[in-house]
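A.B. asks: Could you work out the structure for the sequence below:
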Amino acid sequence: MQRRRFTLAALAAFALPALAHAQNARPRIAVYKDANCGCCSQWVAHLQASGFEVAATDVDDTGAWRRRFGMPERFASCHSAQVGGYAVEGHVPATDILRLLKDKPAAVGLAVAGMPAGSPGMEDPRHPHARAAYDVQLIGKDGKASVYRHYQAVAA
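C.D. replies: Here you go, the predicted model:
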C-alpha cells in the first residue's frame, strides 16, 4: 500500500506539471517570409503579441513552402506559415488561426488573398483602426475555398 502511494505521489509530482505546461503552451507557428518585406515582419509581431511562439525564417521563395504545405498557388502571398499541420497564407488574423486550431476542420488551412489594408501587418499608422473589407478563406483538401470569416470595412 505504501509503495502504491509513493508511485501515485511521484506521478502527480512529475506528470501534473507537464500536463499543465502542455495545456498552457503557446501555439508554435513556423513562418517563411521575404526578408525585404516589412508587412511580413509586422504580421509576425501580430502573432507574437497574440501569444504565438513564432519561428520566422527569411527565404528567397515562399512558393516552395506553400507547395510543401499543400496551399494552392492562387492564394500566394509574401509569407507562408504552418501551424498544427495547417498552412496559413497571407495576412490571416491570429484569432482565426486559434479558431482553426480549436475547431480542427479537415482542410489545408487558411488564406487571405492580396494584402487588404488594415489586416494584421497591413495597418496604416495614420489610421490604425481603419481597414478594407476582406475574407479569411478556409482552403479545403480539394483546393476549394469557403469564407471562414468576413471582416467588414471600417472607415478611417
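A.B. asks: C-alpha only now, for contacts and for neighbours.
C.D. replies: Fine.
A.B. asks: what distance separates the host helix or strand of R67 from the middle of the whole chain?
C.D. replies: For R67, the host element (DSSP states H and E) is helix 62-69. Centre-to-centre, helix 62-69 and its host chain are 15 Å apart (CA atoms, centre = their mean, to the nearest Å).
A.B. asks: One more: stretch 84-103?
C.D. replies: 4 Å.
A.B. asks: Just the buried positions in that stretch, please.
C.D. replies: 86-94, 97-98, 100-101 (16 or more other CA atoms under 10 Å).
A.B. asks: Contacts for that stretch, please.
C.D. replies: 28-29, 43, 46-47, 50, 66, 69-71, 75-82, 107-116, 119-122, 136, 149 (CA atoms under 8 Å, 6 or more residues apart in numbering).
A.B. asks: Can you flag the buried ones in the residues you listed?
C.D. replies: 28-29, 43, 46-47, 66, 69-71, 75-82, 107-113, 115-116, 119-122, 136.
A.B. asks: want to put them side by side, so please do this one too:
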Amino acid sequence: MKTFTNNLLLDSGPRFKFPMNLFVIISLLGLVACVDTEKDNKSPPLVETTAIQVFKSPSCRCCSKWVKHIENTGFSAAISNTINLNAIKLKHGIAPRYQSCHTAVAEGYVFEGHIPAHVMQRFLAEKPENAIGLSVPGMPIGSPGMEMKDRHDDYEVLLLTKDGEAEVYEYIISVESHNGK
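C.D. replies: As a prediction, the model looks like this:
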C-alpha cells in the first residue's frame, strides 16, 4: 500500500507539465503581442515635451503643485530645490517687483511664479521679440498651484523685457482661463 507521501513523489508528472504548459502559453502570448497588426506601420505621433528647469524652495507645497500642473500639460520638469532663490532671480534679470515663489527656465526664457502652462506654451511658440520671459508676481489665489476650492482672483501674466520693464501678456479672469478654456 502506498502512502500519501509516496503518491506525491511517484505521481509528479502533472506537477512538471503545468509549468511547461504555462511557459508555452506565455511564449505564445508574447509572440502574438509582438505581431504587427497594422499593415501601414504607422505609429501614433509622439507627444512633444518641453524641458524646463524649476528652482524652488524645498518646503514650498504650492510650487510642487505648479510643477504637477505644467508636467500634466507637456513640460518635463527638472527640480532644483534651493534656499537662495534671490541669486537665481537676479541671474535671470527678474526685478523684485516681478518676483514670486519659484523661477523656471525653458528654451532660454524665464518663467516666474504661477503662470498657467498653456500661456507658457503659447509664449514659447511665439517667442516675442525683446522678451526674457513671463511673470505672475506674488501668489494669486486660483492660479495653478494656488487653487482654493471656488475662490479665484483675477491676475495678469506679465511679459518681461530685456530692458527690465514689463507689459501685460494675458489677463486671467477665471478658473477656465487659467486652464486655457
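A.B. asks: so where is the helix holding R67 of structure 1 in structure 2?
C.D. replies: Aligned by TM-score structural alignment, helix 62-69 of structure 1 falls on residues 85-92 of structure 2.
A.B. asks: cool, and stretch 27-37 of structure 1?
C.D. replies: Going by TM-score structural alignment: stretch 27-37 of structure 1 matches residues 50-60.
A.B. asks: Residues contacting that stretch, please?
C.D. replies: Contacts of stretch 50-60 of structure 2 (CA under 8 Å, 6+ apart): 63, 67, 74-83, 85, 88, 101-107.
A.B. asks: now swap in stretch 148-156 of structure 2 and tell me
C.D. replies: Contacts of stretch 148-156 of structure 2 (CA under 8 Å, 6+ apart): 136, 140-143, 168-175.
A.B. asks: And stretch 82-94 of structure 2, by the same measure?
C.D. replies: Taking CA under 8 Å, 6+ apart as the rule, stretch 82-94 of structure 2 contacts F55, K56, S57, P58, A95, Q99, H102, T103, V110, E112, L160, G164.
A.B. asks: Farthest pair within those?
C.D. replies: Greatest spacing in the contacts of stretch 82-94 of structure 2, by CA to CA: P58 and G164 (28.1 Å).
A.B. asks: quick one, longest helix in structure 2?
C.D. replies: helix 13-34 (DSSP state H).
A.B. asks: What's the first helix or strand after that helix?
C.D. replies: strand 50-56.
A.B. asks: And that following strand, what's buried?
C.D. replies: Buried residues in strand 50-56 of structure 2 (16+ other CA under 10 Å): T50, I52, Q53, V54, F55, K56.
A.B. asks: can you give me the offset of that strand from its chain's centre?
C.D. replies: 10 Å.
A.B. asks: How about stretch 128-148 of structure 2?
C.D. replies: Going by CA atoms, centre = their mean, where stretch 128-148 of structure 2 is centred and where its chain is centred differ by 17 Å.
A.B. asks: swap in stretch 127-134 of structure 1?
C.D. replies: On CA atoms, centre = their mean, the centre of stretch 127-134 of structure 1 falls 20 Å from that of its chain.
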